[in-house]
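J.: please find the sequence and the predicted model below.
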Amino acid sequence: MRSLSAQLSLMACLLAMSLTGCGGPAGPPVELGPDDTVKAAQKLLTDRCLARQGLVTPRPGAAVPPPEQARRVVGALFGTGRAELSLTLPGGQVVSQHSDGCLAAAQRRLYGDQKRWFLVSTRVNNLRSAAPAADRAEHRRLRAEALERSRALLTEVAQAHA
């Protein structure tokens, strides 16, 4: 099993390769699509947050961590206690999310306003075309901001490892 720093270095290198092609003769740089760009930046931010706490995100094919360590990772990633953000959809379904944890911190960094992103994305993702037009417009705006911030973050990481 690789050390945490080796895993982070490998991830940074893979991100750099996907963004810049590492300047090798293999061809032009590979561009990530908008969704993959935001996902990669969110993954980078959550992995960094977990690493600061001495934790590692489980990877496919890796050994299953002991139950106590798994609980620590889940709590650190998704938050603990009572969920602070909640929205009841028109059909009565309640969707909730924590405002602490590494995922929440990544959302704040990428979307600017985690609570606003939670409310808008929950409505748009669950109600689809029935979501209010103002929510759909705000979703597009926040998503565009997250994409811009994600590209800047991933470019910074790629340049640091070039």
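T.: Structure's in. What do you need?
J.: please make it C-alpha for all contacts and neighbour counts, starting now.
T.: Noted.
J.: what's the end-to-end length of stretch 82-99?
T.: Taking Cα to Cα, to the nearest Å, the first and last residues of stretch 82-99 lie 10 Å apart.
J.: if you could redo that for stretch 45-63, that was the one I meant.
T.: Termini of stretch 45-63 sit 23 Å apart (Cα to Cα).
J.: what helix or strand does residue 156 sit in?
T.: helix 133-160 (DSSP states H and E).
J.: nope, residue 42 is what I was after
T.: Per DSSP H and E: helix 34-52 holds residue 42.
J.: so which elements touch the helix or strand just after that helix?
T.: Counting by DSSP H and E, the next helix or strand C-terminal to helix 34-52 is helix 67-78. Using 3 or more Cα pairs under 8 Å, 6 or more residues apart in numbering; DSSP states H and E as the contact test, the elements touching helix 67-78 are helix 34-52, helix 102-111.
J.: use this one as the comparison:
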Amino acid sequence: MPRTLRGALARPFVALARLLVVLGLLACAAGCAQTRARPLTPDDTVRAAQLLLTDRCLRAQGLAPPRPGQPPPSKAEQRRVVTALFGAGRAELRVELPNGYVVRRHTDGCLAAAQQRLYGDQPRWFAVSTTVDNLKSKAPQPDRAAYAVLREKALANARAVLNSARTKGTSP
């Protein structure tokens, strides 16, 4: 496999591994110190629900969600997980930023499904979050307003997902 492709396949795992470490520490802190546990921040709540949803999606496809500290899966397994997580084929969503940079995303895959569940409109969330995240305060006001509305919706849905998991006895 060409070195650039290997690097491209590894990058999502590195980012996911970092997220999993943070969420693992948060979960441990919440579980290990019940009397001193602090509520999750809104960002952490949405991330935890997204991780739970993507894990469920991967498991439903017979794939093991990647976790820090686990032995790395085979290259073939990594490709299957990356494809299941991020989608395959041509990216269906596209946003061109004012600097000419184009960002693309799939609407299939476990991450897209989790975003659809949390935000209610994955294509709209992709468009406004890409614009707001890249342009910050220079993002158009309608995009910033839509970002805030969709983020609140995601937070409410994330709380429902995590509460449901807690009620059913599954770990978030």
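T.: The structure has been received and is ready for your questions. Note that the coordinates shown come from a computational prediction; the quantities given were computed from them, not determined experimentally.
J.: report the TM-score for the pair.
T.: For this chain pair, the superposition-based TM-score is 0.83 by TM-score structural alignment, normalised by the length of structure 1; 146 aligned residues with a Cα RMSD of 2.2 Å.
J.: which residue numbers in structure 2 go with the helix holding residue 42 of structure 1?
T.: Aligning helix 34-52 of structure 1 against structure 2 (TM-score structural alignment) gives residues 42-60.
J.: check stretch 140-160 of structure 1 too.
T.: So stretch 140-160 of structure 1 is aligned with residues 148-168, judged by TM-score structural alignment.
J.: buried stuff in the matching stretch?
T.: For stretch 148-168 of structure 2, the buried set under the neighbour-count rule, 16 or more other Cα atoms under 10 Å, comprises 150, 151, 152, 154, 155, 156, 157, 158, 159, 161, 162.
J.: just give me the match in structure 1 for residue 103 of structure 2.
T.: So residue 103 of structure 2 corresponds to residue 95, using TM-score structural alignment.
J.: check residue 70 of structure 2 too.
T.: Here residue 70 of structure 2 is matched to residue 62 in structure 1, going by TM-score structural alignment.
J.: grab the nearest non-local neighbour of the most centrally placed residue in structure 1.
T.: Centroid-nearest residue in structure 1: residue 42, 2.2 Å away (criterion: Cα atoms, centre = their mean). Using Cα to Cα, 6 or more residues apart in numbering and skipping the chain neighbours, the partner closest in space to residue 42 of structure 1 is residue 106 (5.7 Å).
J.: got it, and residue 84 of structure 2?
T.: Of all residues not flanking residue 84 of structure 2 in the chain, residue 109 sits nearest, at 5.1 Å (Cα to Cα, 6+ apart).
J.: so that neighbour sits against residue 89, correct?
T.: No - using Cα atoms under 8 Å, residue 109 of structure 2 is not in contact with residue 89, being 10.7 Å away.
J.: more neighbours, the two?
T.: residue 109 (19 against 8; other Cα atoms under 10 Å).
J.: state the distance from the more buried one to residue 6 of structure 2.
T.: Relative to residue 6 of structure 2, residue 109 of structure 2 is positioned 20 Å away (Cα to Cα).
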